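> With the sequence up front, the predicted model follows.
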Amino acid sequence: MIAVILFNLVAFKTNKTLTAKQIAHIFVFTISLQLSFDLYVDMKYLGYWYFSKEIDWAALPAHSILLPPVNMMFLNWYPFDRTRWVRTLFVFFWTIALLLYEVIALLPAPWGYFHYGWWSLGHSAFLDPILLFILLLYYKHFIKED
């Protein structure tokens, strides 16, 4: 819950560019994509899980309101008007930050709440930049107001 509150607080306090409509789009897109992915990797194939291997209420915030503010911060700070090199570095450093957070979430309780089955940090390192790129494409084609 600390991470949920902190991420949402930072995302909304630092937001300078996203409108309420854009934020709603980001939340719905992120929750839909995460729940779809988690349905299989987490619940069906036990690649990873939050708190326990069972479906439980304690994991609901992690499944629904943990990542949308992170995506909100990513898009709010993304250097759209900079060179491709700067944008690539931005995604690279965000991937490193996401991986560091995942390592913290893997710590024993009370800090950690995330557990690996067959999933590994390598899977996340490969997939995180792809997911950020999908988010950017969605934002550019469906959310961004020119």
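Received it, and whenever you're ready, just let me know what you need. Everything numeric here is computed off the predicted structure, so don't read it as measured data.
> drop to CA atoms for contacts and neighbour counts, all remaining ones
Will do.
> Secondary structure class of Phe80, three-state.
coil (DSSP: H, G, I helix; E, B strand; the rest coil).
> what about it, how many neighbours?
Counted with other Cα atoms under 10 Å, the neighbours of Phe80 add up to 13.
> ok now the longest helix seen in the chain, how far from the chain's centre?
For the chain, the helix with the greatest residue count under DSSP state H is helix 84-105. Its chain's average C-alpha position is 11 Å from that of helix 84-105, according to Cα atoms, centre = their mean, to the nearest Å.
> A further structure is provided below for comparison with the first:
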Amino acid sequence: MWILYFSIIVFNLIAIMMKKKLMRIEYYSCILFALFTSEIVDRFAEKYDLYGFFYPFMIEAKTLLVLFGIYPAASMLIINWYPYDGTWKKKSLYLLGWSIFSTFYEWLAVRVGFLYHHHWNLWYSAISYPFLYGMLLLQVSFFRRLSKADMISPKS
């Protein structure tokens, strides 16, 4: 459990102290999108007995620690440091780096027991993370387009 507490403290300290490159509303909308998406994915994962947190089919305070302690901060870090003006190669390497880190972190979480795998393995995660993080970045882009459109012709 100490890994979970340590992660929450470190991720959140970094997220709070990092130089912010985006507007607060972009972080907020991204965090909500990440929480919404993770909740849907996690419900299906539990339904089909793929993976889950702590004990199967139970929602408890420890699970909320993962949801609200790690996901928002990690989402902020991913979208803040993304090389928006970088080359396609740099952007791809960035997503690959986060995917490798996340896969390692998931392996660690399984080892210490706050995540369990049943009909799931790390290769599925390694393949899924780039798409999930890509969706997160597409959400930022979508939010910016909506904001820009509203500035041009606001709807009352």
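In hand now; what should we look at? Only a predicted model underlies this, so the values are computations on that prediction, with no experimental measurement involved.
> Overlay them and tell me the TM-score.
Here the TM-score for the pair of chains, by TM-score structural alignment, normalised by the length of structure 1, is 0.88; 142 aligned residues with a Cα RMSD of 1.7 Å.
> Give me the mean deviation of the next helix or strand after the longest helix of structure 1 from structure 2.
Counting by DSSP states H and E, the next helix or strand C-terminal to helix 84-105 of structure 1 is strand 114-116. Taking mean Cα distance after the TM-score superposition for structure 1, the mean distance separating strand 114-116 of structure 1 from the aligned residues in structure 2 is 0.6 Å.
> Same question for stretch 93-101 of structure 1.
Superposed on structure 2, stretch 93-101 of structure 1 shows a mean distance of 0.8 Å to its aligned residues (mean Cα distance after the TM-score superposition for structure 1).
> All the strands of structure 2, residue numbers only.
Using DSSP state E, the strands of structure 2 run over 51-53, 115-117.
> Give me the helices and strands touching the first one, please.
Looking back up the chat, that one is strand 51-53 of structure 2. Packed against strand 51-53 of structure 2, as judged by 3 or more Cα pairs under 8 Å, 6 or more residues apart in numbering; DSSP states H and E, are the following elements: helix 24-47, strand 115-117.
> thinking again about what came up before, most packed of the strands of structure 2?
For the strands of structure 2, the largest average neighbour count (mean count of other Cα atoms under 10 Å) is found in strand 51-53, namely a mean of 23.
> so that strand matches what in structure 1?
Strand 51-53 of structure 2 corresponds to residues 48-50 in structure 1, going by TM-score structural alignment.
> Tell me how far Ile55 of structure 1 lies from Leu67 of structure 1.
Per Cα to Cα, to the nearest Å, Ile55 of structure 1 is found 19 Å from Leu67 of structure 1.
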